[in-house]
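Q: coords below, sequence missing:
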């Protein structure tokens, strides 16, 4: 049986074989430069006619957007696709088939399409570690090879090259507009949507520590949280200057993006209702004050013709307010431990007709080696629940809390699992991880790297205490 990653929905094998050639002729029903570029990585190809080509790409309006069919027969290969993205995904599968074969390929019929529409990854580039363009492009290649289609670079503070705030940018501490556009082009060529991401309510500490913006803080003296006093991080939603700052951030970022989505975040406004807005929150409810500011920001997002996305941590406990949100807004429900109640939340959101996306995590942050059992269960839980309750998709998160001390390879295994599970929500997917990681990610012929990384990721089971969203040894190191 052929191995294709992620697993395909249907594969029927036949008795005959197709003879591979040193050079193939290929016919495209319509011009698809990026698909042809991907195909060329599997060998030599030249243009041919529809009737006599070795490989034919034919559009099929009966197929869904990202769906495809591959028919390998004795003398030809036919690919039917629902869209250009479907043709690209078919090409990725065909490349894998050819790579596994020497001179003959078993004839077969493959029918495939994703279980979840959005199959994404969000990388924190703002907490003390800004990746290079080369690193981000490598991530895109890994994602694209596994048929993921959505990437976000999380921005808070000054990790994006805002033209209006260049006075606050530090060398090597941000991604410039030109770099962002180059990354977007690279991503789009591989059918990955680079979705702009910018926080604008909580997580605004970097802005509020500047003299220019200090008066925008909800609680200027900060807040005591998680055992220590923390600096102000939440905008005062009643101060008109807060919205003006958010408007300018959007004006600098959104026009350069071709994506139809924008993640406005708005998570963890810790001080809300504890400072300048306390009186109005006591009067009308914290949730209503929160939604009021969300809607004002959404008006700005609409000016750039984008669909807003928002984290769900505030409103998941205020279901009575969800009908105030725009009907097309994507509600991102995040939770990063093995037992996070995705299914309970999604059942409620589905009943309320709220469009939602599951947001599990790599469980790499606040640790040195990750939390393997947590990320494995968390990702599978998220994808299964999203499919069961007809969610829009899954976005895996990789945060940089407390300095982003984890090394990038710690996140590779959960990223691969999330890609495989979001394409095909199937039991046993985790058992495919080792082979793919060793062959395609670590390029390890000995076959030990995947086991080593994942076994080390379970070191936290040997500690005295389980920590949610972290490991005990990490906190011990940080507090020493």
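A: Received it, and whenever you're ready, just let me know what you need. What you see is a predicted model, and the numbers here were worked out from it, not measured in a lab.

Q: only C-alpha atoms for contact and neighbour calcs from this point on.
A: Will do.

Q: Once you drop chain neighbours, what's closest to residue 113?
A: residue 67 (4.2 Å; C-alpha to C-alpha, 6 or more residues apart in numbering).

Q: Okay, one more to line up with it:
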């Protein structure tokens, strides 16, 4: 089979919309697919005809098929079992491809190298779902897939600063997953977890990433068709810098900076004063320039996310910049700093691209018109009906912008599944309608990052699915989700884990009164993690005793089903251990919530009857012990103490 002539084998116009077919076979739903009569028997040795510039695609396919006991080799003969080529006339969509499986062989024609890579990912899904026959031969169904992404950038951001710093093995396996979901950008959210040479005081207890680790991860991402994007917050969220001697002078509100307070507060300390750099202090730009000089050379991608979100110290009127804010206004002070950061980024090369969070500037129409045309604003919003359509302002001013929804796992333990589904789907639809060029799934770790990575897989998967094909968001039904999760996330042949993750992920709603206004968190997390002697009154008033009792029943049932799950692959055991802890922690929280509701007059946990405290403590200690074990499954030691003390605060009160 000649690669150059393979495009004549099929016509894209003859394909059916995937909406008319059962597409559970595919992790992300193709735009057009048609199954035809017949099958192809794939043997243990397969020859490949390869077009120019596709070495990376071949190596990926070769490695993956080797794991499936199929040997792949490039052949110069005119007849091949598999042919892979590029023809932008046949496939006009960027990153698009046509995969054709007939009784005679497999043909891939793509718009570009990226499209050929995604075609291989789809082919491997077909291989994995196909039946084995005599020996090591695989019987593939005949089909044709014509597919392309609706968003040119489909990214995932992982918070590694609050407080979980994952092991390299965890990151490599995560990148494998991202490739299978056709994600093409990956970011690690950095505040203080890169080992900058001159700033050891900041990161010495954080188990930071070394330059050579980032370089290795960057190379691994490239092999998987993914760009690793540099990320360093550069204004707010810098409390872990300014709390140290020698950096406090760079704070916007140095009088409010307290290392003791920052290390003692358990919930939402980042919203308090004293966590931003001063944008009008020349020393701030000197610091940031030094950070970029060390960080950027470790990435082959020339994009950097500079942060600039939530400048709360400025919004409150500032301290160091107060006089200038009164003279020029906060908007001008902020925009001057943004422009200085932009110039700094460009000083490392005119091809550098600056991403920044758009929460402040989105309401500043005049400043939007003044933005450089090559910046990329990132519009984040994590509620059900967040107005992502506001981003159209950027599009109308000729600026590429991204929608940035969330996995909705942060400030929870078991996730917030319904919030995630609604937020991720709305972002996909509103972004496409209003000219967004990218879709960045965010996975945050606010308030201790207590939820394990397996809890966030639901949101990551759906975000990938919705951003590749927004039609799948428009017609999405939760009824189909358990099977999709079992097939493409948890690989549970007994089909239990998908339903468990949904049930556990919706417990946060089950415990609330119907009129509760609690948002962007789980009440069950907030009755475990709090600052003083008793959970916040707002949280306690949102809870329903009947709902807490039903939650305990749901969690008990889920734990029984957990014993019946049969997860394949290297991650199966990790997922089961993590969910075991999640269920135990949520069950304890629900029981504790009932005790608190039965004692409305107390002013401190210590005011509970001694017998109640003793019983609660007896149940809490195993939860804390298991948290230590679960943490070590995927993460480094750094950050653990900061996360653990937030849970351990309750133990000290119960004693």
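A: Arrived safely. The structure presented is a predicted model; accordingly, all values stated were derived computationally and were not measured.

Q: Residue 8 of the first structure versus the residue nearest to residue 113 of the first structure, what's the distance?
A: From residue 67 of the first structure across to residue 8 of the first structure, the span is 11 Å (C-alpha to C-alpha, to the nearest Å).

Q: go on, residue 253 of the first structure?
A: Distance of residue 253 of the first structure to residue 8 of the first structure, computed by C-alpha to C-alpha: 37 Å.

Q: thinking again about what came up before, what residues do residue 67 and residue 8 of the first structure have in common as contacts?
A: Residues touching both residue 67 of the first structure and residue 8 (C-alpha atoms under 8 Å, 6 or more residues apart in numbering): 111, 112, 113.

Q: Just the ones of those in strands?
A: Judged by DSSP state E, these include 111, 112 as members of strands.

Q: Out of the shared contacts of residue 67 and residue 8 of the first structure, which end up buried?
A: The neighbour count (16 or more other C-alpha atoms under 10 Å) marks 111, 112, 113 as buried among those.

Q: Name all residues that make contact with the alignment partner in the first structure of residue 147 of the second structure.
A: Mapped onto the first structure by TM-score structural alignment, residue 147 of the second structure lines up with residue 112. Counting by C-alpha under 8 Å, 6+ apart, residue 112 of the first structure makes contact with 8, 9, 10, 67, 68, 69.

Q: ditto for residue 425 of the second structure
A: By C-alpha under 8 Å, 6+ apart, residue 425 of the second structure lies in contact with 463, 466, 470, 473, 474.

Q: Isn't the first one up against residue 423?
A: No: here residue 463 of the second structure does not reach residue 423: they are 9.4 Å apart, not a contact under C-alpha atoms under 8 Å.

Q: Which residue, neighbours along the chain excluded, lies closest to the alignment partner in the first structure of residue 184 of the second structure?
A: Aligning on TM-score structural alignment places residue 184 of the second structure opposite residue 149 in the first structure. Distances taken as C-alpha to C-alpha, 6+ apart put residue 192 closest to residue 149 of the first structure, at 4.1 Å, once the chain neighbours are dropped.

Q: how deep is the one you found tucked in, by neighbour count?
A: 24 (other C-alpha atoms under 10 Å).

Q: repeat for residue 419 of the first structure
A: The number of residues packed near residue 419 of the first structure is 28, by other C-alpha under 10 Å.

Q: That one and residue 145 of the first structure, how far apart?
A: As judged by C-alpha to C-alpha, residue 419 of the first structure and residue 145 of the first structure stand 9 Å apart.

Q: Touching, residue 647 of the second structure and residue 525? I think so.
A: No: contact criterion C-alpha under 8 Å: residue 647 of the second structure and residue 525 do not qualify, at 9.4 Å.

Q: just to revisit the earlier point, separation between the match of residue 147 of the second structure and residue 11 of the first structure?
A: Distance from residue 112 of the first structure to residue 11 of the first structure, counting by C-alpha to C-alpha: 9 Å.

Q: what does the helix or strand containing residue 377 of the first structure correspond to over in the second structure?
A: Secondary-structure assignment from DSSP states H and E places residue 377 of the first structure in helix 372-388. Helix 372-388 of the first structure lines up with residues 417-433 of the second structure when matched by TM-score structural alignment.

Q: Perfect, I'm done here.
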